[in-house]
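Asker: Sharing a model prediction with you, sequence too.
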Amino acid sequence: MFTGIVTAVGEIRESRQSGDLRCVIACPFDPAGISMGASIACSGVCLTVVDKGGVAGDAWFAVDISAESVSRTVPGRWAQGRKLNLEPALKLGEELGGHIVTGHVDGIGEIVSITPVGDSKRFVVAAPAELAPYIAAKGSITVDGVSLTVNEVEDQPSGACHFTLNIIPHTAEVTTIGQMGTGDAVNLEIDVLARYLQRMQSLKS
């Protein structure tokens, strides 16, 4: 489990296909604190550490990414040189600073517009129709691994929806979101409580 509070931005140093896709990700972590078999969320995707190395502040870890995970995430996200939001798995007793995040991507969204509002930026993101029922104003959503609060939701005639986010300067600075632009695709994970509530509601009908 994760919280959606990104602790570092990493970069894919190497990406090679050998059965599953293996990526080597450079990061500012201490390799002594990375356990083999540990889970790390990489731009919202829960992946397992299969190798590691480097030194404190200049470490790396390797992950194997299945074809299923590749197919459900932003195309090209696992290419060499791409930056990733990183978050180690939540430990028992740690502060839940964001919201409960599983690291399982539910769909892909697209940034429709970015508008400055004071020092912050207002992002409008398009979500596919299958996710629209799970997105609510003042609810939580994970965008590329970042826990964010939905400000508004506007339903579209197609069944899809547009939702707005307020990105403060700190979030833009410490995550990859600050480097994104209109038209960029993002990994989306809906709030886990909304997922179960929708499932229970569907069984009643």
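Answerer: Ah, there it is.

Asker: When you work out contacts or count neighbours from here on, use the C-alpha atoms and nothing else.
Answerer: OK.

Asker: Strands along this protein, start to end?
Answerer: 8-18, 20-27, 39-42, 45-55, 58-65, 83-88, 107-117, 120-127, 140-143, 146-155, 161-167, 185-190 (DSSP state E).

Asker: how close does the closest residue to residue 36 other than its chain neighbours sit to residue 63?
Answerer: In space, and not counting its chain neighbours, residue 36 is closest to residue 49: 5.5 Å by CA to CA, 6 or more residues apart in numbering. Between residue 49 and residue 63 the computed distance is 5 Å (CA to CA, to the nearest Å).

Asker: The closest residue in space to residue 190 that isn't next to it in sequence and residue 125: what is the separation?
Answerer: Distances taken as CA to CA, 6+ apart put residue 141 closest to residue 190, at 5.1 Å, once the chain neighbours are dropped. Applying CA to CA, the value for residue 141 to residue 125 is 11 Å.

Asker: let's bring in a second one:
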Amino acid sequence: MFTGIITDIGTLKSVTRDTGGEWGDTRMDVSCIYDTSTIDIGASISHAGACMTVIEKGPDWYAFEVSDESLSKTTMGDWKEGRKINLERALTGADELGGHLVTGHVDGVGTLTSREEIAGSIKLDFSAPDHIAFGIAPKGSITVDGVSLTVNDASGSTFSVNIIPHTAQATTLGGLQVGDEVNLEIDLIARYVARYLGHMKASGA
């Protein structure tokens, strides 16, 4: 689990495709400022909102593997060497829950449709896939590239958020341009409410 509070911006050092097997995974190496001596092999780290498992590490870097499924369901399929990535280590019992509960399981890929600077902050409008629009509500929570944000407005499959200067500087969101794609995760509670209502409707209750 994560909180959506970014703790580092990593840099993608390399992308290596394993063609040895029938499917083959893609290995990605990330440089970071984390003290990697405190990161266990097998630990979970959120990468722009996608939870990945550490398989190898060095003094200022670590590596993870991405399945074809994750590549096809997130923005990771387009990642190239040099890309900046929002990072968050997994939540511990002693951490402050400053954002909201985030699973690191991406629900869909959204697109930035407009960007407007307003009194120092930045208003970002996104389009979201139709199948997750039900879980995006005004004043609710959403995760955009791993960042916990509050939804300002939502209509149909579009929604808007505001980011303050600190968020713009401390994450990759400040550099987003119209047309850029982002990983989206809807609020955990919204998922289960929708599942429950779907069950009730199917059962005729």
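Answerer: Everything's here; your move. Since the model is a prediction, treat every value here as computed from it, not as a measurement.

Asker: what's the TM-score for these two chains?
Answerer: Remark: TM-score between the superposed chains equals 0.94 [TM-score structural alignment, normalised by the length of the first structure]; 196 aligned residues with a CA RMSD of 0.9 Å.

Asker: before we move on, back to that, make a markdown table out of the strands of the first structure and add distance to residue 74 of the first structure and mean neighbour count.
Answerer: Listed next are the strands of the first structure as a markdown table, based on distance: least, CA to CA, whole Å; neighbours: other CA atoms under 10 Å:
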| stretch | distance to residue 74 of the first structure | mean neighbour count |
| --- | --- | --- |
| strand 8-18 | 15 | 17 |
| strand 20-27 | 15 | 21 |
| strand 39-42 | 12 | 24 |
| strand 45-55 | 11 | 19 |
| strand 58-65 | 13 | 21 |
| strand 83-88 | 12 | 25 |
| strand 107-117 | 6 | 17 |
| strand 120-127 | 13 | 21 |
| strand 140-143 | 11 | 26 |
| strand 146-155 | 15 | 19 |
| strand 161-167 | 18 | 21 |
| strand 185-190 | 6 | 25 |
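
Asker: Specify the stretch among those strands that is closest to residue 75 of the first structure.
Answerer: Minimum separation from residue 75 of the first structure across these (CA to CA) falls at strand 185-190, 8.2 Å.

Asker: after superposition, how close is that closest one to the second structure?
Answerer: Compared with the second structure after fitting, strand 185-190 of the first structure has a mean deviation of 0.4 Å; criterion: mean CA distance after the TM-score superposition for the first structure.

Asker: Tell me the counterpart of the residue nearest to residue 36 of the first structure in the second structure.
Answerer: Under the alignment by TM-score structural alignment, residue 49 of the first structure pairs with residue 54 in the second structure.

Asker: now residue 168 of the first structure
Answerer: Using TM-score structural alignment, residue 168 of the first structure lines up with residue 164 in the second structure.

Asker: what's the answer for residue 62 of the first structure, then?
Answerer: Using TM-score structural alignment, residue 62 of the first structure pairs with residue 63 in the second structure.

Asker: hmm, back to that, so the match of residue 168 of the first structure sits against residue 124, correct?
Answerer: No: with contact defined as CA atoms under 8 Å, residue 164 of the second structure does not count as touching residue 124 (11.1 Å).
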